[in-house]
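Colleague: Quick one, structure for this:
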Amino acid sequence: MRVMVLVKATEDSEKGFVRTPEAMAMMEAMGRFNDELQAAGILRDADGLKPSSHGKRIAFDGAGRTVIDGPFAETKELVAGFWLWEVKDMDEAVAWVKRCPNPMPGPSEIEIRPLYEMADWQ
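Modeller: Below is the predicted model:
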């Protein structure tokens, strides 16, 4: 089963990455966690996203398209980073996320979403 593991954005992450000693320690801890995922054969891809101020949204309305420049207001609805994992089941994904270092200073949230597989469409 493939899952996308989404690190939700926070007000701090939307300010952009700042190389503080705390941020660097967090990145080192996350690097060790990623190494564990890789060694377990679970990790398929991972990356962090720049703040929404660097992004754009395109709104669709019939044939019309409207480009909306970031930053976007609802921080709690934004994604700051992601992993793509291949796991046995959702329980295994949850177990791995519970081992993850806190990805943000202060409270943060990680969401796990299964990807559609070809069998889902047949």
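Colleague: hey, let's count contacts and neighbours off CA atoms from now on
Modeller: Noted.
Colleague: Determine the number of other residues adjacent to residue 24.
Modeller: As a burial measure, residue 24 scores 13 neighbours (other Cα atoms under 10 Å).
Colleague: Alongside the first, I'd like the structure of this one:
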Amino acid sequence: MRFMVITKATAESEAGVLPATEDFDTMGTFIQELVDAGVLLAADGLQPSAKGARIYFDGDTKTVVDGPFTETKELVGGYYLIEAKSLEECVEWFKRCPIQRPGAGTRTNIEIRQVFQAEDFGENFTAEQREAVEKRHATVAETN
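Modeller: You can find the predicted model right below:
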């Protein structure tokens, strides 16, 4: 099973405050453990929302709004994509994640969501559609 592990933005990350050298070392050690265990598929931090945009869809109307966005607690700060045997295994890995500590009196969290697999869609997802997805995945893998 694949899981997307979402780290939340903080006031500091939204302000562009970069982690200290020690934080890079600590996080690097954790990420290397994921690599060594063969579970890590991808991991990256995200730039502050001030460098991003949102697209709102209302029927045929699309409205683009440039960042920054105000609700820091709702913003994604980074992500991991991992392969694990179960949600429980993923949770055990990320209970050990050395996330940056927010300011005093502030809580943060990591959100874990299972990624859909073809079999999750049942008969609504035809053999032709599955084949098309597999071809796209293969093309992406070849270009990366």
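Colleague: list the buried ones in stretch 7-27 of the second structure?
Modeller: Buried residues in stretch 7-27 of the second structure, defined by neighbour count with 16 or more other Cα atoms under 10 Å: 7, 8, 9, 10, 12, 13, 14, 27.
Colleague: same check, this time on stretch 86-93 of the second structure
Modeller: 90, 91.
Colleague: what range in the first structure matches it?
Modeller: Mapping stretch 86-93 of the second structure onto the first structure (TM-score structural alignment) gives residues 89-96.
Colleague: Now do that stretch: everything it contacts.
Modeller: Contacts to stretch 89-96 of the first structure, defined as Cα atoms under 8 Å, 6 or more residues apart in numbering, come from residues 1, 3, 87, 112, 114.
Colleague: Of those residues - the most surrounded one?
Modeller: Neighbour max across the contacts of stretch 89-96 of the first structure (other Cα under 10 Å) = residue 3, 20 neighbours.
Colleague: who's in contact with that residue?
Modeller: Residue 3 of the first structure touches 84, 85, 86, 87, 93, 112, 113, 114, 115, counting by Cα under 8 Å, 6+ apart.
Colleague: ok, 10 Å please
Modeller: Each residue near residue 3 of the first structure by Cα atoms under 10 Å, 6 or more residues apart in numbering is listed here: 44, 83-87, 89-90, 93, 111-116.
Colleague: re earlier: measure how far the match of stretch 86-93 of the second structure is from the centre of its chain, please.
Modeller: Remark: stretch 89-96 of the first structure is offset 16 Å from the chain centroid, using Cα atoms, centre = their mean, to the nearest Å.
Colleague: This completes my enquiry, with thanks.
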